[in-house]
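> After the sequence you'll find the predicted model.
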Amino acid sequence: MAMQLNDAALTHARGLLRRGEFIDDDRDDWSEHAPTTDQENDFIEENGLVEFAKWHLGEDTDKREDTKGRYHFPYGDFRTLHRCAVISGESRAGQYKHAEIEKSLKDLLDAIDRKAQLDG
């Protein structure tokens, strides 16, 4: 598995945060907030894989670009950035030693927490 950071997705996530399009939820909420397989498939059908990819910070370059399985480490529900998804992804990236993705998620989490504190 050749996992790399998806720079376009990181740019998209930062844009969502700048615009305040995020949910300051708790660590364990991602199991409830994560899109279902059907929701993922519907999103791809309506928007295409390029848009789907923008919601995933990891990209397995061993997989073809036209496959859903190429994209990993989701950070939102196709509408908003979720703090719980970022926490979950950071943990998994660390577990699998994807250092660049882990650091990007950690930086994103810190930014979410700063913005939530300012907004709150």
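Alright, I've got the coordinates.

> From here on, just use CA atoms for contacts and neighbour counts.
Noted.

> can you give me the helices for the chain?
Assigned by DSSP state H, the helices in the chain fall at 7-18, 30-33, 37-47, 49-53, 83-95, 99-119.

> another one to put next to it:
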Amino acid sequence: MTVRLNQRALDHARNLIATGRYVLDGRDAWSEHQPSARQENAFIEEHGMAQYATWHLGIDDQEAADRKGHYKFPYGDFEKVHRCGVLAAESRAGQRKYYDIELAVAHLHGMLDALRQLAEPARRHRINSTEGRHDGG
């Protein structure tokens, strides 16, 4: 099996992150957030296989391009990039030694974790502000 990086998908994921279309979820959430086969089929029917491809960071050259099996390493839910999907893809690419995909996914992981670091102080501030507020009574 020859699996290579899908550059269009990487560019799509970067663009989604840059425009705020991401979810900073936990590592173990992918089983809940990953689209089901029914959702995948509905997306393909509505948007076509070319758009489906942009949600997968790997391309398997031994599968036909008009088959879902041609596309590997999903990273989102057809609306947003999910950190949990990126982490799952990074882990699987590393296990299978697809280094180009692993490096690309590590880049996305870094982008998301930088955003997570920026969001953390703001989240802590909101929690502290809410806990210190009194509504009278």
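In hand now; what should we look at? Predicted model only: the values in this text are computed from it and were never measured.

> Overlay the chains and give the TM-score.
Once superposed, the chains reach a TM-score of 0.97 (TM-score structural alignment, normalised by the length of structure 1), with 120 aligned residues with a CA RMSD of 0.8 Å.

> Quick check: which of the helices of structure 1 is buried the most?
Across the helices of structure 1, averaging neighbours per residue (mean count of other CA atoms under 10 Å) puts helix 83-95 on top, at a mean of 21.

> That helix vs structure 2, average offset?
When structure 2 is superposed, helix 83-95 of structure 1 averages 0.4 Å from its matched positions, counting by mean CA distance after the TM-score superposition for structure 1.

> List of residues touching that helix?
Contact with helix 83-95 of structure 1 is made by 22-30, 34, 73-76, 99, 101-103, 105-106, 108-109, 112, as judged by CA atoms under 8 Å, 6 or more residues apart in numbering.

> What sits closest to the residue nearest the centre of structure 2 if chain neighbours are left out?
Taking CA atoms, centre = their mean, the centroid of structure 2 lies closest to residue 75, which sits 2.9 Å from it. Nearest residue to residue 75 of structure 2, sequence neighbours excluded (CA to CA, 6 or more residues apart in numbering): residue 85, at 4.3 Å.

> ditto for residue 63 of structure 2
residue 70 is the one closest to residue 63 of structure 2 (CA to CA, 6+ apart), at 4.7 Å.

> What number of residues are in the vicinity of the one you found?
Using other CA atoms under 10 Å, residue 70 of structure 2 has 17 other residues around it.

> Check the gap between it and residue 89 of structure 2 for me.
Separation of residue 70 of structure 2 from residue 89 of structure 2 (CA to CA, to the nearest Å) stands at 15 Å.

> Please apply the same query to residue 57 of structure 2.
8 Å.

> and for the two, which residues touch both?
Common contacts of residue 57 of structure 2 and residue 89 (CA under 8 Å, 6+ apart): 73, 74, 75, 105.
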